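[1] pasting the sequence and the predicted coordinates here, then a few questions.
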Amino acid sequence: MASKMKIETRHWTLIVALLIAFYACYTLIEPYVGSIVLAFIVSLLFAPLHGKIKTLLPNKSNLAAALSCLLLTVIIIIPLIVVFAAILNQGLKFFSDSYAWFSSGGAEIILNSPQVTYAINLVNSLPIEPITAQEIAQKAASTLSKFSGQMLSFSSKFVGDITGMFVNFLLMLFVLFFLLRDHAKIIQTLRHVIPLSRSQEDTLLEEVEKVAKSAVLGSFLTALAQGLVGGFAMWLAGFPGLFWGTMMAFASFIPVVGTALIWLPSAIYLLLIGQWEWGIFLIAWGALVVGSVDNILRPLLMQGNSGMNTLLIFFSLIGGLHVFGLMGLIYGPIVFSVTLVLFHMYEIEFHQFLDKQDNS
């Protein structure tokens, strides 16, 4: 009995020491967790193409992994940098032109419209401090000027942060190289150290892989699709399509309001300046086409989330955004899905006890 107690004490001591060591290691790599997780997700998405490269280069795992990383850089990252630079340039030009238009009397066209005049009179009839069209114009011009300054500051900051982004990208590529090269060894090690049965390990690892892929596809491809169709409509209506399409893609991550944050004010602006046909077109396109992309494409792409219904997916996304930022769109669904899988394992493992409790 004493021997058994000593063994159990030794085991628990080892486990506690290991947990402390793991936490210490985490504190060391915590600033780089985003790059590591991103490398893990990219390795899952890039696995089929890397598998073909490995087939062409048998027994040359280092070269195959290096070529995969190089191919990823060439076909994704470089075009992305070029497009992002074009987006910044288009955004700066748009806000500069808008401020010039506003300052040269464009604001009066909107403020003198019957709709705005009626709205101002309605507001002034309330027991609050009255406002005038001139005050609104001054505040709007000031806001637009500040926003233009913020865009300029952001572009300068972006240029200044290129070095940091480049370092993070190199770190991601470095991790990706080893994840691609040593994928089989990493999975084998995980299977060995996880104290679960082989079937439970398979279920858990498959779920993490499936959910990570579906979270990327569900969130980022939906955002890309909404940005494309929304940007196309904005371009038809006379706005800079590339810039506002990108803004729609980012806005699609915002719960509830989503892309309406972009296309609705644009449509109202068109209605106020008398372009009724384009204003109505933007409202119809935003509500029917852009909204349909989110309602149809996201659930279709995220169907790999282990029994997660729409409510759980919604809370996993907004909760992930709140806690982890943009990467929470991946972390949130993974946390929820793994929890559901573990709960299902619990039900199977303790089914006799649970059935006995139900019948007692």
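    Great, that's in hand.
[2] make it CA atoms for all contacts and neighbour counts henceforth
    Fine.
[3] strands along the stretch 101-250 of the chain, start to end?
    Ranges of strands within the stretch 101-250 of the chain: none, based on DSSP state E, counting those that start in this stretch.
[4] can you get me a residue count around G274?
    For G274, the number of neighbouring residues by other C-alpha atoms under 10 Å comes to 14.
[5] any idea how far it lies from I75?
    In this structure, G274 lies at 44 Å from I75, with C-alpha to C-alpha, to the nearest Å as the measure.
[6] okay, N124 and V116: tell me how far apart.
    Applying C-alpha to C-alpha, the value for N124 to V116 is 12 Å.
[7] try I110
    Distance, I110 to V116, using C-alpha to C-alpha: 7 Å.
[8] intersection of neighbour lists for these two?
    Residues touching both I110 and V116 by C-alpha atoms under 8 Å, 6 or more residues apart in numbering: L272.
[9] the more surrounded of these two?
    Between I110 and V116, counting by other C-alpha under 10 Å, I110 is the more crowded of the two (21 against 14).
[10] surely the more buried one touches I273?
    Yes. With contacts counted by C-alpha atoms under 8 Å, I110 reaches I273, the gap being 5.7 Å.
[11] residues near the closest residue to L180 other than its chain neighbours, how many?
    Taking C-alpha to C-alpha, 6 or more residues apart in numbering, and ignoring the residues beside it in sequence, L180 has A65 as its nearest neighbour in space, at 5.8 Å. For A65, the tally of surrounding residues (other C-alpha under 10 Å) stands at 22.
[12] residue contacts, A65?
    By C-alpha under 8 Å, 6+ apart, the residues touching A65 are H50, F177, F178, L180, R181.
[13] next up, a structure to set beside the first:
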Amino acid sequence: MADNRTEKREAGRFTVDRAIGAIVVGVLVFATFATLRPFFPAILWAVVLAVTAAPLHGRILDRMPAWPRLAAVLTTLFLALILVVPAIGLTRGVIAYTPEIIAWVESMSAQDAARAPESIGNIPWIGDFLSSNWEMIATEGRSYIAHFSADIESWLAWALQQVENVGLFMFEIALGVILAGVFLAKRARLSAFAQTFFGRVGGDFALRLVDRTVVTTRSTVRGVVGGAVAEAIVAAFAYFIAGVPAWLLLGALTFFAALIQIGTPLVWIPVAIWLLIQNELGWAIFIVAWGMIVVYGVENVSRPFLAGRAAELPGLLIFIGVLGGLVAWGLIGVFLGPVILAVAYELVQAWFDPSTGDDPDRRDGAADTST
């Protein structure tokens, strides 16, 4: 009887200890989540950067195998050069040009647009038609603006709110680059941990999904994001040499338009029209020719060259990923959204693809090896 009572007390104490331990672990997990929650976008961005830059880091490490930390530092410096430096320039451009853009929009809205600018009549083939019908075009344009004025004001208010977050965007970009360097320095240990964890959780099928996730992440960043960056660079160069103000912001808008698949002409065509209004017919023709030949050529060459698989992703998926990422994660979500949806899309395809299912022979072989 005494032994039974002792066993009951020990069982009760064990149950209480487990309950207290579970509560402590739960509180610790919640506190950790609350602490890291503001940094989730930067951490996720760092993982994406580390996965994308891993081949480059591997090449650098092959040349200096005795200095793995120095190789990680060099890779981090390269990422900072192509990401942090442009982000600094964009942030400064947004801060510097936003008041001027607002003042210019207000001044243009106050001007009388009943008469066509002189440069409009100089446009080949259609100049006379536009000049003779300019009053009707201007009247229709003002009516549309008046009709959608409430929506335009809400869009401008949202855009200004995003402009206020450029400092946070700059911080997340920089922190992501630094964390990516840390992850690359610990690449071997983190890779071994991922292989062990996913191998125990889902076996060979989970490991194949991880491999597919890595490939999709790299192809999306290189093809979709890298292609948009290439288009933005060549377009911003044209804006700069044409003397267009706020060319950095226009380059950022070109990047955004290329990223969400709606087309860069939505940026460089209004730029050409603005140059026409400023009586700069030659530069307007140059911008149109540059957009049709150079920017469009870069779009068709860069994506297949950087990552052919990224071009297979549905354009609607990328469009939703950019906008959804912007709403969910802020400006850093412009980069994260397409990658997240692309990975999800590829994993769903792999899940329903019978060729990626578990192979009993491979599974038995893996079990034999582990023993």
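    Here it is on my side, so go on. Note that this is a predicted model, so its numbers are computed, not measured.
[14] just the contacts of A65 of structure 1: which are in helices?
    Cross-referencing the contacts of A65 of structure 1 against helices under DSSP state H gives H50, F177, F178, L180, R181.
[15] those residues: which two are farthest apart?
    By the measure C-alpha to C-alpha, the ones in helices among the contacts of A65 of structure 1 have their two most distant members at H50 and F178, which lie 12.5 Å apart.
[16] more neighbours: the two, which one.
    Between H50 of structure 1 and F178, counting by other C-alpha under 10 Å, H50 is the more crowded of the two (21 against 17).
[17] which ones are touching the more buried one?
    Contacts for H50 of structure 1 were tallied using C-alpha under 8 Å, 6+ apart; they are A64, A65, S68, L180.
[18] apply 7 Å and report the result again.
    Contact analysis of H50 of structure 1 by C-alpha atoms under 7 Å, 6 or more residues apart in numbering lists S68.
[19] cool, L329 of structure 1 as well?
    So L329 of structure 1 contacts A215, S219, L317, G320, L321 (C-alpha under 7 Å, 6+ apart).
[20] ok, those residues in structure 2, which still hold?
    Retained in structure 2: L317, G320, L321, out of those (criterion both residues aligned by TM-score structural alignment, their matches' C-alpha atoms under 7 Å).
[21] hang on, the earlier thing: and of the ones in helices among the contacts of A65 of structure 1, the nearest to A287 of structure 1?
    Ranked by distance to A287 of structure 1 (C-alpha to C-alpha), those are led by H50 at 39.9 Å.
[22] now that closest one: how far from L57 of structure 1?
    Per C-alpha to C-alpha, H50 of structure 1 is found 10 Å from L57 of structure 1.
[23] likewise G291 of structure 1?
    With distances taken as C-alpha to C-alpha, G291 of structure 1 is found 45 Å from L57 of structure 1.
[24] I'd say A242 of structure 2 and W283 touch.
    Yes. Taking contact to mean C-alpha atoms under 7 Å, the distance of 6.0 Å between A242 of structure 2 and W283 places them in contact.
[25] map L49 of structure 2 onto structure 1.
    Residue correspondence, TM-score structural alignment: L49 of structure 2 in this structure matches V42 in structure 1.
[26] count the neighbours of that match for me.
    Residues lying near V42 of structure 1 (other C-alpha under 10 Å) number 20.
[27] what's the answer for P86 of structure 2, then?
    Other residues lying near P86 of structure 2 total 14 when counted by other C-alpha under 10 Å.
[28] element containing it, please.
    Per DSSP states H and E: P86 of structure 2 is located in helix 85-110.
[29] list the buried residues in that helix.
    A87, I88, L90, T91, G93, V94, Y97 (16 or more other C-alpha atoms under 10 Å).
[30] and which of the kept ones among the contacts of L329 of structure 1 is nearest V33 of structure 1?
    Each of the kept ones among the contacts of L329 of structure 1 was checked against V33 of structure 1 using C-alpha to C-alpha; the closest is G320, at 15.1 Å.
[31] which parts of the stretch 251-360 of structure 1 are helices?
    Counting by DSSP state H, counting those that start in this stretch, the stretch 251-360 of structure 1 has these helices, from start to end: 260-272, 276-284, 291-292, 298-301, 310-324, 328-349, 351-359.
[32] TSV for the ones you listed, including distance to W101 of structure 1?
    Shown next, in TSV, are the helices of the stretch 251-360 of structure 1 (distance: least, C-alpha to C-alpha, whole Å):
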stretch	distance to W101 of structure 1
helix 260-272	14
helix 276-284	19
helix 291-292	31
helix 298-301	39
helix 310-324	37
helix 328-349	39
helix 351-359	71
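[33] quick one, helices of the stretch 101-250 of structure 1?
    Listed in chain order (using DSSP H, counting those that start in this stretch), the helices of the stretch 101-250 of structure 1 are 107-111, 114-124, 133-160, 162-181, 183-193, 198-216, 222-236, 241-251.
[34] now do the second one: distance to the chain's middle.
    Spelled out, that is helix 114-124 of structure 1. Per C-alpha atoms, centre = their mean, to the nearest Å, the displacement of helix 114-124 of structure 1 from the mean C-alpha position of its chain is 40 Å.
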